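Visitor: Provided below are the primary sequence and the corresponding predicted coordinates.
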Amino acid sequence: MIIAIDHGYYAIKTRNCSFPAGITPFGDREPYTRQNVLTFGGCFFVCGSGRQPIQRDKTANDNYYLLTLAAIAQELQARGAPRECGVTIAAGLPLTSYGREKPAFRKYLLRNAGQPTEFGYEGKKYRITIEEVLLFPQGFTALMTQPDLLADEPSMLLLDIGGWTVDLMRIDNGRPNIDTCHSLEFGMIRCIDEVREWVRQNTGLSLTDAQIEQVLAGRPCSLEETVRGLIREQGRVYTERLLSAVLEAGFDYHALPVVMMGGGASVVSRHIRPSDGLCRTVTLLDDRVNAQGYERAVAALWGDDAQG
């Protein structure tokens, strides 16, 4: 069975699921809830609890491995699949660090290759054998879910707005131009932290990530309109700074059509104005699109018989 996982700094995504990339260890003490609780090696972990500190090297500790097990459990449940099975993981890395990080990340996920891994999730037992790990360049692979986007454009800019990084690449005639790949540490975590500080300075209120995300996404919230206005104001400031960084990186969005994706795409697209002069904008709002692209990539490699 193919299970694709997008190991984001802000969220973990599969074909059907998405949850925050936070994880809270409880040791051998059973936590207050069964929801999102992973049991592994005699210890309890609550997955999806906020966000963890930025971890540039995702192999530095076991957090992303544990989140991988939680993602597999959620995806199997979403598919109604057996809790004992063999799995091929399809995952991704940024183009700018793909070659450098690929061996270590594959080894990290494949630590028990060919041997079953037993764990529990939300009170149910799982016995999963990770048989293979296939890694793909993130961002560009997601475009496999939208083949028509490439049909009539000789060049375009792909803007993948993640939790910590914003990955940029130019695509010429349907192929990524490797020399143009950039990764900016200017993702949505930076935006949310700056919004929180701006609101605290102006109102004294301490907002949660969830409240800020709700307003930035244009969804209803019981905060006063003056506070919501401050949040939207900073959403626009972040968008202006991001567009400026894109230009400074050598990408002329006045001339290049822009495909926006990632968890921050909905926020940025809401705060773009006609006066910004973007040539053409296409927004992929589903934050699971990278994971869906990885599964399409495996299907392309293995042919139509690839199962997932």
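Guide: Looks like it came in fine. Quantities reported herein were computed from a predicted structural model and do not represent experimental measurements.
Visitor: going forward, measure contacts and count neighbours with C-alpha atoms only.
Guide: OK.
Visitor: residue ranges of the strands in the stretch 1-150 of the chain, please?
Guide: Using DSSP state E, counting those that start in this stretch, the strands of the stretch 1-150 of the chain run over 2-7, 11-13, 18-20, 23-27, 37-40, 43-47, 84-93, 116-121, 124-137.
Visitor: okay, pairing it with this:
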Amino acid sequence: MILGVDTGNKMIKTDHFIFHSGIKVKEQRILNGEEGICYKGVNYIENSQRITYLQDKTADERYYILTLLGIAKELEREEGNVRTKGIIPITLLVGLPPGDYGRQKRRFQEYFYRQGKTVHFLYKNRPYQITYTDVKVYMQAYSAYLLIANRLRLVEYSKVLIIDIGGFTVDYLMVRYGVVQPTQIDSIPEGIITLYKRINAGIRQHFNLLLDETDIDNILFKRNTQYPEKVLRRTFEIAKDYLVELLGTFLELGIDIRTTVTVFVGGGSILLTDLIEDVWVRYNSQYFIVDDPQANVKGFKKQYLAELADSAET
């Protein structure tokens, strides 16, 4: 079974599920049907309070558990279509930000693979056994780019800038005629979590209100909220200032957005879709927004299947 998991700083994404990058230990056992996982005798349940940013996600077991939880959700969904008795072989597809890919790829692969040993766990108090037959690590943002590259004929352009606005980081890379430019790949620590903090501070100072991240998401997505118009207006003003500053950073990095085709990916880009359209008039260049939070996961699978096809031909 081939399963992709995008281990984001804010959200975990699989083929069919999106949930917060947060877990907490539960002292009591997981009940039948309860959304939780038991691994090595410890019970974990989902938590909307995300994990504090980790530069190296292999530093502890939390992203391993979160990934296992995503796999468990997919296995339950596929009940009846896969063999759930005995050991289930899984090819795991994961990704790293462009700035971390080169130096962390091998460690990230080993973090999950662990010599292919059988992994025993309970999900919703039901037993599962899996083994990772292979773990493939791909470059986030580029995976999302590949998902739309052919449809939008992006390989025909001399410069395509991919901007992935994620939870903690904004990842970017330049692609020239379909080829990644290794000298123009990096991550900026100015992701959407930075925006949340700015908005929270600004609203608290002006209106003595405390907004959590879900409140801010609802405002920026223009969902119905109980907040007065002046709070909504100030939230959008802060978000627009953040976006203007972020895009201005690329000129300092030697990238003139006016001369590139720009592709926005990631949950943060989706959140800021309307503001990107508003701000973009000053650049007068072509841009696209990949309106799919699971684009990286789908891109992982597309790359893996392409590799399999290439291997079959040789």
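Guide: Sure, I can see it. All values derive from a computational prediction rather than experimental measurement.
Visitor: Which of the strands of the stretch 1-150 of structure 1 sits closest to Met144 of structure 1?
Guide: Evaluated over these, closeness to Met144 of structure 1 peaks at strand 124-137, with 11.8 Å, by CA to CA.
Visitor: got the angle for the closest one vs strand 116-121?
Guide: For strand 124-137 of structure 1 against strand 116-121, the angle by axes from the mean of the first three to the mean of the last three CA atoms, to 10 degrees is 110 degrees.
Visitor: what comes up buried for strand 124-137 of structure 1?
Guide: Buried residues in strand 124-137 of structure 1, counted by 16 or more other CA atoms under 10 Å: 126-137.
Visitor: which residues are contacting it?
Guide: Residues from elsewhere that reach strand 124-137 of structure 1 (CA atoms under 8 Å, 6 or more residues apart in numbering): 73, 83-95, 98, 102, 106, 109-110, 112-120, 294, 297-298.
Visitor: List buried members of those residues by neighbour count.
Guide: 73, 83, 86-95, 98, 102, 106, 109-110, 116-117, 119-120, 294, 297-298.
Visitor: could I get the buried residues of strand 124-137 of structure 1 as a markdown table with distance to Thr24 of structure 1?
Guide: Listed next are the buried residues of strand 124-137 of structure 1 as a markdown table, based on distance: CA to CA, whole Å:
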| residue | distance to Thr24 of structure 1 |
| --- | --- |
| Tyr126 | 20 |
| Arg127 | 22 |
| Ile128 | 22 |
| Thr129 | 25 |
| Ile130 | 24 |
| Glu131 | 28 |
| Glu132 | 28 |
| Val133 | 26 |
| Leu134 | 28 |
| Leu135 | 27 |
| Phe136 | 29 |
| Pro137 | 29 |
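Visitor: what's the neighbour count on Gly163 of structure 1?
Guide: 24 (other CA atoms under 10 Å).
Visitor: That one -> structure 2?
Guide: Gly163 of structure 1 maps onto Gly167 in structure 2, with residues paired by TM-score structural alignment.
Visitor: now swap in Val237 of structure 1 and tell me
Guide: Using TM-score structural alignment, Val237 of structure 1 lines up with Asp241 in structure 2.
Visitor: So Gly218 of structure 1 belongs to a strand, correct?
Guide: No: read with DSSP: H, G, I helix; E, B strand; the rest coil, Gly218 of structure 1 is coil and lies in no strand.
Visitor: The counterpart of it in structure 2 - how many residues pack around it?
Guide: For Gly218 of structure 1, the aligned residue in structure 2 is Lys222 (criterion: TM-score structural alignment). Using other CA under 10 Å, Lys222 of structure 2 has 12 other residues around it.
Visitor: Val297 of structure 2 is in contact with Val5, isn't it?
Guide: Yes: contact criterion CA atoms under 8 Å: Val297 of structure 2 and Val5 qualify, at 6.1 Å.
Visitor: Which neighbours do the two have in common?
Guide: Residues touching both Val297 of structure 2 and Val5 (CA under 8 Å, 6+ apart): 13-15, 93-94.
Visitor: Contacts for the longest helix along structure 1, please.
Guide: Secondary structure of structure 1 read by DSSP state H shows that its longest helix is helix 225-248. Residues external to helix 225-248 of structure 1 that are found in contact with it (CA under 8 Å, 6+ apart): 186, 191, 194-195, 198-199, 203, 212, 215-216, 252-253, 267-268, 271-272.
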